[in-house]
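Chemist: Build me a structure from this.
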Amino acid sequence: MQLSSPEPELVWTPEALAKLNNVPFFARTQAKSRSEALARARWTTVITVEVIEEARAEFGQ
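Modeler: The predicted structure follows:
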């Protein structure tokens, strides 16, 4: 049996949260999920405006 380690908690900077809140409500959940997925893929636990912008560019938004 393999034990999986819990995923680290992600921390959003105030600037990143403000940017996320500017995303239309119907797309906000998807933008949040994509940003968090990108942060985890890059082994970072802090979501910044840069991470949001990179996620947006990577997913063609």
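Chemist: make it CA atoms for all contacts and neighbour counts henceforth
Modeler: Will do.
Chemist: List the buried residues in stretch 24-39.
Modeler: A31, K32, R34, S35, E36, L38, A39 (16 or more other CA atoms under 10 Å).
Chemist: I figured the second one hits L20, correct?
Modeler: Okay, so that is K32. Yes. Taking CA atoms under 8 Å as the definition, K32 is a contact partner of L20 at 7.2 Å.
Chemist: if we look at whatever helix or strand A37 lives in, which residues are touching it?
Modeler: Per DSSP states H and E: A37 is located in helix 25-41. Helix 25-41 is contacted from outside by L10, L20, N21, V23, T45, V46, I47, V51, I52, A55, R56, using CA atoms under 8 Å, 6 or more residues apart in numbering.
Chemist: Proceed likewise with the subsequent sequence, for comparison:
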Amino acid sequence: MDWTADAEARLKEIPFFVRPAARKKIEKYAQEQGLGQITVEVYEAAKKQFG
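Modeler: Model prediction:
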């Protein structure tokens, strides 16, 4: 899945040891929403949903 540079930067703020799991959850969320790209808005929406 394609990530914008800003969304990638936000992902890098997450501790490295949980980053792969967070990436998978965010990408799954985007796919369920029918989206093809992770933007900061998608990142924030997924973060809000997962806490």
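Chemist: In PyMOL, how would I pick out whichever of the contacts of helix 25-41 of structure 1 are buried, leaving the exposed ones unselected?
Modeler: Those of the contacts of helix 25-41 of structure 1 that count as buried under 16+ other CA under 10 Å are selected in PyMOL with:
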select buried, resi 20+46+47+51+52+55
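Chemist: Quick one: the contacts of helix 25-41 of structure 1 as a markdown table, columns for secondary structure too.
Modeler: Conversion of the contacts of helix 25-41 of structure 1 to a markdown table gives the following (DSSP: H, G, I helix; E, B strand; the rest coil):
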| residue | secondary structure |
| --- | --- |
| L10 | coil |
| L20 | helix |
| N21 | helix |
| V23 | coil |
| T45 | coil |
| V46 | strand |
| I47 | strand |
| V51 | helix |
| I52 | helix |
| A55 | helix |
| R56 | helix |
